[in-house]
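[1] sharing a model that was predicted from the sequence below.
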Amino acid sequence: MKTPLKQIYQIRIPLPFRLNHVNSYLVQDGSFWSVIDPGLDTLVTEKSWVQTLHQLNVKPSDIRNIYITHFHPDHYGFAGKMQRWTGAEVNASGETYALAERYYSQGQSERNLHFYLKSGIPETLAQDVAELDSKLLHQISPITGTRVNLLEGDSIVLAGEPYEIVLGGGHAEGSVGFWNAERQALIGGDLLLQKITPNITYQYEEDEGNPLESYFATLNALERRMVRTVLPGHGPVFQPQTDYFESVIAHHKERLDHVLGIVHEAGSAGTTIYDISMRLFSKVFDNDNARFALGETAAHVRYLERQKLLRVQESGGKYSVFENVPY
C-alpha cells in the first residue's frame, strides 16, 4: 500500500470489469488527508474505503480534498458520494466536469447506440452494449458540493511537497497529472501505464477532435519532463525504461499501419469501423469490450483521416471507410 513517495498510499479498489482494479491514492498532509481517484460508485468501493480508513485511523472528516484525474467512471464515479461522506472539496479540470456532465446524462446511451449502429455493429449486439452503457450510469454519483477547477501549471501541496498540475489528452481530454519536479515523479491516472496503453477512443459526430494526435502530444510533453517514477491509475508503481515513450508511440503506429492494410484490402467497396475492429481486436471483442474496441478503432481511423490517408463517408445509415485514393 505504501509508495516510493512519502505519505502517499496506493489503494487498490476492485472493479467489476475485465480490467479488475483501479488505483486510488490516499495522501497525508499533517492531520488532514486527500484522495486521488476514489473509484467507481459500488458497494465494493465503499467497503474498501471504510476498511482502508479504519486501518489507517483516518476519519472521513479528515479528508479535505478529493482529486479526480479524469472523467471515466472507474476514477470519477465515487467522488460525489465520497464528497457527501467527508465534506471535502472536489478538484478536477474544467474539461473533466464538462465531459462528465455530457457523458453521464440520460441521453448518452442513445447517442452511443447511434454511433454503434453507424459503425456497422449488428443491431442486437449494439442494443446489448448500449444497455451496458445505461447500467454504468447507476455507478456514477453526481458531484453536488464544492468544485475546484484545476488549471495547467497550477501548484498544489501533497504530502508537504509541491506538485505541478499537468494536463493531457487522448485517453480523456483534460486528464490531470500531478508532477513532482524534485522527485521527477508523476501521479498520472491513466496517462502512463506500465503494461498496457490507455484506451484511445473517438465517436464520429462528437466533435472535430483527434484523440490519438492529442495522446501523441501528451506523450511527447511528458517525455521531455524525464519522468523517473509513475504512480499510475492501474497496475504497479513503475520506472519508465528509456524506450518507454518510443515503444508506446510505436505500438499505435503499428496499429495505424494495420488499419491502413485492412482498408486497402477492402478496395473500392470500403469497409466499416466494426469490421476493422473485429480484425484488430478479434480475441477480446465481446459485449463488455465492444465499446472500447469500436472507439479505439474509430480513433485510429480518425487520425488517418486527418492525415488524408483515409476518408470516411456516411451512407445508408453507416460509416464506410475508404483509402483516400481514386479508384
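    Structure's in. What do you need?
[2] switch to C-alpha atoms for all contacts and neighbour counts from now on
    Will do.
[3] identify the residues contacting stretch 135-146?
    Applying Cα atoms under 8 Å, 6 or more residues apart in numbering, the external contacts of stretch 135-146 come out as 40-42, 73, 76-81, 83-84, 88-90, 104.
[4] looking at neighbours, which among those is most surrounded?
    Ala79 (30 neighbours; other Cα atoms under 10 Å).
[5] who's in contact with that residue?
    37-39, 41, 66, 68, 90, 141-143.
[6] tell me the two of those residues that are most distant?
    Asp41 and Val90 (15.4 Å; Cα to Cα).
[7] format the contacts of Ala79 as JSON lines; extra columns: secondary structure.
    Converted to JSON lines, the contacts of Ala79 look like this (DSSP: H, G, I helix; E, B strand; the rest coil):
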{"residue": "Asp37", "secondary structure": "coil"}
{"residue": "Pro38", "secondary structure": "coil"}
{"residue": "Gly39", "secondary structure": "coil"}
{"residue": "Asp41", "secondary structure": "coil"}
{"residue": "Ile66", "secondary structure": "strand"}
{"residue": "Ile68", "secondary structure": "coil"}
{"residue": "Val90", "secondary structure": "strand"}
{"residue": "Ser141", "secondary structure": "coil"}
{"residue": "Pro142", "secondary structure": "coil"}
{"residue": "Ile143", "secondary structure": "coil"}
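[8] below is an additional structure, to be compared with the one above:
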Amino acid sequence: MADPVHSPDVSLAQDESFVATSHRGLTYPLGERVPDVGTAIAVAPGVHWVRIPMAGPLDHINCWLVADGDATTIVDTGLNVEASVAAWRALFAVAPLASAPPARVICTHFHPDHIGLAGWLCRKFEAPIWMTRGEWLTGRLLTADVRDAVPDEQIDFWHAAGWDADQIAAAQAKGFGQFRRMVAPLPIGYRRIVDGEAVAIGDATWRVVVGSGHCPEHACLWNARDGVLIAGDQVLPRISSNVSLTASEPEADPLGEWLASIERLLQLPDDLLVLPAHGAPFTGLHARLAALRDEHRKRLDILEGFLSEPRRATDCFPRMFRRTITGDMLGLATGETMAHLRRLEVEGRAVRDVRDGVWWYRSQA
C-alpha cells in the first residue's frame, strides 16, 4: 500500500473488532432511517442528506445539499468511480437538485472520497470549488504527481517503521499513484475559505471551523442559528479517523494537532446536530470528542509502558490494535502507530534512536 496520504480515506476502525472509541452518550435523531442511493432526506432547515456509494468497508460517504437561494451548495462529493457518478446522476433528477442546481462545491478536505468528483461537478455546472488552502494545495499536488514507481523516501520510511523486505516489495508492486486514479481533474482555481470565516449559504450563515491531524486544514461548517455542524471526518460517531505520520512530513506531530483540534471543537455547543462523513447524524458532540481524546491518551500511556525496551513501530501493533495487522491495513496501521510514537517523543516521554535506517523508540521513564 502506498503512503496513506495517497490512499482512500479509511479509518483503522472499519469494523467492530477495530472500534477503539466509545460512541456511548450519542443519540441518533433519524434512528435507522438513511437515504437510498439517488434520494435525499431533509435533516435540518435547508439541509438534505445524500449517500454516495464507495467500495470497501466504509461502504459510503455522506454528502450534504444546502439550500442556496435558487441553487444548492454541495458539501463533499464521493470518489471518481462509476457507482458514485451514477448516484449523482440520479440525484440531478430529484429534489432539491432538480429545481436548484449546484452553485458551488465545498470540500471539507483533500481525501479522495471527499474531492473525487469535485472537478466533474464543477465543470458540469460551471460552479466554483471552495476549500481551505492546505487542503486545496495538497489535493492539487497529489493529482499532479503522476509517477508510478514508489519514491526512495517512501521506501526508507517503511524501512524505518520496521517493515521487512517482503512487505516493502509487496507495497512497491502496487505502485504509488493511487490518489490520482480516484480523483477527477480539479479546476485550476479555487475559492479559499479560512478558519472563522462566515460563509453565507442561502439565508443561513455557516462559520468555518478548521481542524487538523487527519489532514492539514479540515473545514467543518457550523450553523449556530439552526444548531448544525457539518463535521466531515473531523468527528465520526462510531469509528476514529485515521491520524497518521507520513513520509511527506516525517517530523510532523499529527496526533498533537488532532488532540488540539478536539479541544477547540469542545468550545462549540454540545447540543449541535452533527452531520458526519460516515455514519448517521447524531447529537452528543462533547461526549464523542471526549471519547476520541481519551482513547488516544490511553494508547499513549500503553505505548509508553511498552517502550521499556526499544521497539519499532511494527512491534507496537499488538498494543495499538485488536487484531493482527496484515495486507492492506499495514500502511494505515503503520502511520497511526508512528503518529502515537511521535507524540510521545514530542511530549518528552520517549526518545528515538536510528540504527541502520530503522527507528527504535524507548521510554524516558
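    Noted; the coordinates are in hand. It should be emphasised that the depicted structure is a prediction, and the values quoted were computed from it without experimental measurement.
[9] one step back: if you rank the contacts of Ala79 of structure 1 by neighbours, which is first?
    Gly39 (32 neighbours).
[10] grab the nearest non-local neighbour of the aligned residue in structure 2 for that residue.
    Alignment note (TM-score structural alignment): Gly39 of structure 1 maps to Gly78 of structure 2. Distance criterion Cα to Cα, 6 or more residues apart in numbering; nearest residue to Gly78 of structure 2, sequence neighbours excluded, is Asp113 at 4.3 Å.
[11] trace the one you found over to structure 1, please.
    Aligned against structure 1 by TM-score structural alignment, Asp113 of structure 2 finds its counterpart in Asp74.
[12] ok, the equivalent of Leu265 of structure 2 over in structure 1 - how many residues close by?
    For Leu265 of structure 2, the aligned residue in structure 1 is Leu222 (criterion: TM-score structural alignment). Number of residues near Leu222 of structure 1 (other Cα under 10 Å) recorded here: 19.
[13] can I take it that Leu222 of structure 1 is in a strand?
    No - residue state for Leu222 of structure 1 (three-state DSSP) corresponds to helix; a strand is not indicated.
[14] ok, now how distant is it from Phe216 of structure 1?
    The spacing between Leu222 of structure 1 and Phe216 of structure 1, counted by Cα to Cα, to the nearest Å, is 10 Å.
[15] ok, the contacts of stretch 135-146 of structure 1 vs Leu212 of structure 1, which is closest?
    Looking across the contacts of stretch 135-146 of structure 1 and measuring by Cα to Cα, the closest to Leu212 of structure 1 is Pro73, at 20.8 Å.
[16] picking that back up, show me the contacts for the match of Asp113 of structure 2.
    With the criterion set at Cα under 8 Å, 6+ apart, Asp74 of structure 1 makes contact with 15, 22, 39-40.
[17] of those residues, closest to Gln184 of structure 1?
    Distances from Gln184 of structure 1 to the contacts of Asp74 of structure 1, taken by Cα to Cα, are shortest for Val22, at 22.7 Å.
[18] contacts only, for Ala92 of structure 1.
    Ala92 of structure 1 sits next to 67-70, 147-150, 176 when contact means Cα under 8 Å, 6+ apart.
[19] now the two most distant members of these.
    The widest separation within the contacts of Ala92 of structure 1 (Cα to Cα) is 14.9 Å, between Arg147 and Val176.
[20] neighbour-wise, which of those two wins?
    Val176 (30 against 16).
[21] wait, a helix at that one?
    No - secondary structure of Val176 of structure 1 (three-state DSSP): strand, not part of a helix.
[22] surely Ser34 of structure 1 and Ser61 touch.
    No - contact criterion Cα atoms under 8 Å: Ser34 of structure 1 and Ser61 do not qualify, at 10.8 Å.
[23] show me which of these two is the more surrounded one.
    It is Ser34, of Ser34 of structure 1 and Ser61, that has more neighbours when counted by other Cα under 10 Å, with 21 against 13.
[24] what helix or strand is that one located in?
    strand 32-36 (DSSP states H and E).
[25] circling back to that earlier point, of the contacts of stretch 135-146 of structure 1, which belong to strands?
    Among the contacts of stretch 135-146 of structure 1, the members found in strands (DSSP state E) are 89-90.
[26] need the max-distance pair from the contacts of stretch 135-146 of structure 1.
    Ala88 and Tyr104 (21.9 Å).
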